[in-house]
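> Could you look at this predicted model? Sequence included:
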Amino acid sequence: MTRVLIITGDPIGPRMAGPAIRSWNMALALAEAGNEVTLMTTTKLQPVDAPFELTLVTPGENDAFAKLEQWCDVVVFQGHAMRQFEVLRTTDKITVVDIYDPMHLEMLEQGRELARATWELRVTTATEVLNEQLALGDFFMCASERQRLFYFGQMAALGRLSPTTYENDPHLEGLLSVVPFGLEGTPPAHERDTLKGVLPGINADDKLMIWGGGVYSWFDPKTLIRAVAKLAETRDTAKLYFLGTRHPGVDQMGIVRESHDLATELGALDSSVFFNEEWVDYADRQNYLTEADAGVSTHMSHIETTFSFRTRILDYLWAGLPMVVTEGDSFADLIETEGLGLTVPAQDADALAAALDRVLYDDAFIAECKRNVARVREDFYWKRTLAPLVNFVANPQHAADHAETRRRGVALGGKVPKPYGLRHDLRMAWHHLRHTGVTATVDKAVARLRR
C-alpha cells in the first residue's frame, strides 16, 4: 500500500470544477486500488462524503503541510502547489505533476482584459511555475498526445530529455504519460426535472443545447448566441442553456456580461438563450445533461485552443449527446474522425447555425452520432484514463535523473518569492497601484477580503 497525497488548488465540495473533479477521481481510483489517500485543497473545503481523507491546507500553513509531506510516499499535485509549499522543491518523496492544463497558454487569453503589465506578470509567473515543476518532478501527466509533444519541447529546453532519462526508456513513457480527463462508468440518471417544462421559456418538447461548464474569455459564446438567435428565426423550439457562469474558484470574467448584453440586444435572452447565474452541484449536473439534446462548445482560434483539452466534452460523451464544436483542438479532431457530431470554423455564425439545425432536427444523423458516442466514450472512463497513474503508484520510483533534479531543487532554495503572506500582498498591491490605479486596487482588495 502506498500513501498518496493529492493536492488541488480548486475548492472541494458539492460544487466542483475541472481541476477538483480530476483530483477527486484520482483519489477515488487510487483508494480503490488499495492505497491510503488524502486529498488536500489549498482554497476551500466544504462537507462532502468521500472514501478517503479530505483536508484544507492554505499557502503559508507550512507546519501543517510538513506533516502531510512526511506522512506520504507520493505527492500528486497540479497548479501552483510547488510554488506555494517550498518543501516540494527539495522533498525526497516521489512527485507526480499533473500538467493537463497548460496554464501559461491559458493565461495568454485569460489575461487579455487586464492591464498590460499585469497580463505580462501572469504569463511570466505561470511559465516560471511550470518550468520549475518540469525541472523537478519525477512523473508527469498531460491530457493528450498534442500536449505530450508540446511539453517534450519545454522539457528538452530544461535538460530533462537526457541520456539518463532516455537510456532505458526511449519513448519516455515513464517520464510523461497521457492521462486524459475522464468520465464516470455509470451512465447519468435523470432524477428530477430541471429545465424542460420547468424553466420559463423552455418547454417540455423544445430542442435543448447545453453549454457545460463555465464561460471564460478563451471561449466564444457570442458567436454561439448569434447562431442560436439566427436559428430561432425558423426553429422556435431551439433553446440554449449555459450551465454555469459563476465558477466556485475563479472570478467572473467580462465575457459573461458581454454574452448577457449580446443576448439582450438580439432579443434572445430568456426566449432562446438562457443563463444559469450560479454553478450546478457536481452530483446534480446529470439532471441537466439528460434533458439536453446536444452539447455545444465554441472557442476562438489561437494557440490556447491548439493545446487545450475541453473537459466539458467528457460530460457530453457521458450523457450520449451529439455535439457541435469549433474546429482546432484535439477533441474537434476526435469528433470529426469518429462521427460524434459536427465541427465548424471559428466565429462563423452561419455555419454554426446550420450545424446546430442538423444535430437538433436531423433524426437519422442524430441516431448515428449517438451510436458513435456510445462506442467512443468507453475509451474515456476514469478507470481507463487514470491507469498510467494507478500503475505508477503501484510501483512508484524517482525519475532516472532524480539526483540532478534534487540538486536543482536545492539550488532554487528560497530564491523564489512566496506567493502568499504580507510581503506578497504588499508587492502585488504596489504592482496594481502602479499599473491599474487606486480604484482598481481597492476593488481587488475588497473582493479578496470577501472570499
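Sure thing, it's come through.

> make it CA atoms for all contacts and neighbour counts henceforth
Fine.

> for D350, helix, strand, or coil?
When classified by DSSP: H, G, I helix; E, B strand; the rest coil, D350 comes out as helix.

> Okay, and G34 sits in which element?
Assigned by DSSP states H and E, G34 belongs to no helix or strand.

> what's the spacing between the closest residue in space to it that isn't next to it in sequence and V416?
Spatially, and ignoring its direct neighbours in sequence, G34 is nearest to M1 (6.2 Å; C-alpha to C-alpha, 6 or more residues apart in numbering). Distance of M1 to V416, computed by C-alpha to C-alpha, to the nearest Å: 35 Å.

> What are the buried residues along the biggest helix by length in the chain?
As assigned by DSSP state H, the longest helix anywhere in the chain is helix 421-450. Neighbour counts over helix 421-450 (16 or more other C-alpha atoms under 10 Å) mark 429, 431-432, 436, 441 as buried.

> want to compare, so here's the second one:
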Amino acid sequence: MGTRILIICRGYLGSHMSAPGIRATAQASVLARHVPDAKVTLAGTNLDFEQPEDGAYTVTRWNARNILQLVAAHDIIISSMLPPHVAGFFPFKRFVVDLFSQYAMEWMEVGMQHYEGAQRRAWVERTRTVLAMQLTFADFLLTCNERQRDSYVGMMISLGLISPRVYDADPTLRRYIDSAPHGIRPELPGTGQRVLRGVRPGFAETDRVIIWNGGIIQWYDPATLLEALRILGRDDIKLLFLGASYPGIKELGKGVRFQDAKAIAERNGQLNHTVFFEEGWVSHELAKRYVQEADISVCCYFDNLETRYSHRTRFVDLIWAELPFICTHGDVLAEEVAQNTWGIVVPEEDPPALALAIEKLIDDRDFLALCRANLAASRASLQWDVTMKPLIRFCSETGTTLSPKWERIPGLSQRIGSYIGRRAVFNFHDRKRERRQRQQMIARRAARAAKAGEGG
C-alpha cells in the first residue's frame, strides 16, 4: 500500500478559493503525481467542493467530529495549522506544517484592526502559543521564502528545537525546514471571453485598465493609489479592486481599509466613474480573465514587519499572466520586481511617485513589453512541480524524521497546555466584547425609538 497523505486546508476549497485553498489544492495535485503510489486526500471546511476531474486525489470535508478519524487513516498529515487534539497521533504519524506566511506578524496586524486593550494582548499571546505548538508539532516545515525561513529558524532555536543531534544530522536544516514558494497556474495564459472592456459598465474599449488583484485588508494601502489616480486625473484609466470579503475567513472581511477606500473614491468623484469595486470574491477561474484583460496591476502596502516577511501570493497570478505591476518596496517579491524588471517598485505612501510609475508603465509601450518578456522568462521556475520539490522529497522519504519525536514530546505537551489556557483567556475577553456590543446596539435602538416617539 502506498503512502497515505492528508492535507488539511484551513481555507475555502472550490471555485472561490483564496491563497490557502489554492496552495492546498496544488499540493494535492503535485503529491498525487510525484510521490510513488501515494493516496492523497484533500480536506476542507466547506461542503460545496468538487472532486478533481482526473481522480488524482480525493476531496472531503473535515470538522471537529471527524478530524481524528481522518488523521488515523493517513500516514503523513500536512496543514498550515494542526489542531491540538490530534496530538495523540504525534508518535505514530509524520506531520508537515506549511507556514506560508510569517503568522506572528500577520496576526499582529489582524489584531490591530479587530481588537483592543486586554483582548488584543490576549490575541497576541494566543497566536504566539499557536505558533510555538505548530513548530514543535512539525516533523518538517515549509515556508514561502528564505526570509520567512530565517525568521522561523530563529523561533525554533529559541524553543530549543534545534538540538545538537538535529544540527549534526543536517547543518543546513533543509531536511527540517525549507522554502516552497507559491506556484503559478499550470496552464498557459490565453484569450477568453471579455469581462471588462465593452462588457462591464464604465469600461470602454479604449480604456487602460488597472487591476488591484485581491482583497483590501489591514496592511494594504489603497488610499495612496486613489490619490495617485486623482493626481493623474485621466478618465481613460480605470481601476478595479478585484476582491473584498475573503472566502471562509471572517477576520479578513470588509474591514476598515475597504470601507475607507470606498469613501475616498466617492469623495474624489472616482467611485463607479474611474474606480470600481467587486463586493464579493471573484472565482479562481474568473480571476484569470481579469488579469489577462488588464494593462497593469498595482498593489500598495505599508513598510512594516508584515511586509518584510510576506510573500504576496496575489502577485503570482500577475506573473502567470505576464502582467507588469507596480508595488511598494519592502518585501521579497518587490526585490524580485526590481531585479528582474517585472514592473516598478515605489516608496510607501508616496502618491506622486506612484502616479509617475503608473504613467510610465501604461504609456511606455517598449518598457511594458520588456516587463512582459521578463515575466514570461520566470514561468519555468515558478511551476508548482518545481516550488514544491521540498515537500515531494519529504513525502517520498521513509524512516525516521530529522528531529526525534522523543526530544519534542515534553515541549509539545507544555505548549499545547499553554495554548489551551491562552485560548480560554482570549475567548473570555471575546465574550465580554460581544456582550458590550449587544448592549451598545440595544442602547442605540432604544435611543432611536425614543427619538421617533418624541417626533410623533
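Okay, I see it. Note that the structure is predicted; figures quoted are calculated from it, not measured.

> what TM-score comes out when they're superposed?
Superposed pair, TM-score by TM-score structural alignment, normalised by the length of structure 1: 0.90. Supporting alignment: 433 aligned residues with a C-alpha RMSD of 2.4 Å.

> on that earlier part again, residues near the residue nearest to G34 of structure 1, how many?
12 (other C-alpha atoms under 10 Å).

> got it, and S245 of structure 2?
S245 of structure 2 has 22 nearby residues by other C-alpha under 10 Å.

> element containing D205 of structure 1, please.
Counting by DSSP H and E, there is no helix or strand that carries D205 of structure 1.

> cool, and the one 3 residues further on?
Secondary structure from DSSP H and E places L208 of structure 1 in strand 207-211.

> just K196 of structure 1 next, same as before
Short version: K196 of structure 1 belongs to no helix or strand, going by DSSP H and E.

> re earlier: could the buried residues of helix 421-450 of structure 1 go into CSV alongside distance to L449 of structure 1?
Output for those, formatted as CSV (distance: C-alpha to C-alpha, whole Å):
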residue, distance to L449 of structure 1
A429, 14
H431, 18
H432, 16
T436, 19
T441, 13
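
> farthest pair in the residues you listed?
Spatial extent of the buried residues of helix 421-450 of structure 1 (C-alpha to C-alpha) is set by the pair A429 and T436 at 10.1 Å.

> equivalent range in structure 1 for stretch 306-315 of structure 2?
Mapping stretch 306-315 of structure 2 onto structure 1 (TM-score structural alignment) gives residues 304-313.

> Return the set of buried residues in that stretch.
For stretch 304-313 of structure 1, by 16+ other C-alpha under 10 Å, it's 304-305, 307-313.

> What ranges does structure 2 have for its strands?
With strands called from DSSP state E, structure 2 shows them at 4-8, 39-44, 58-61, 76-79, 94-99, 140-143, 177-179, 208-212, 237-241, 275-277, 296-299, 325-328, 343-346.

> most neighbours per residue, which of those strands?
For these, average neighbour numbers computed from mean count of other C-alpha atoms under 10 Å are highest in strand 140-143, which has a mean of 27.

> mind checking how far the counterpart of P248 of structure 1 in structure 2 is from E279 of structure 2?
Using TM-score structural alignment, the partner of P248 of structure 1 in structure 2 is P247. With the distance defined as C-alpha to C-alpha, P247 of structure 2 ends up 12 Å from E279 of structure 2.

> ok, those two, which is more surrounded?
P247 (20 against 14).

> Would you check that that one makes contact with P20?
No. Using C-alpha atoms under 8 Å, P247 of structure 2 is not in contact with P20, being 10.3 Å away.
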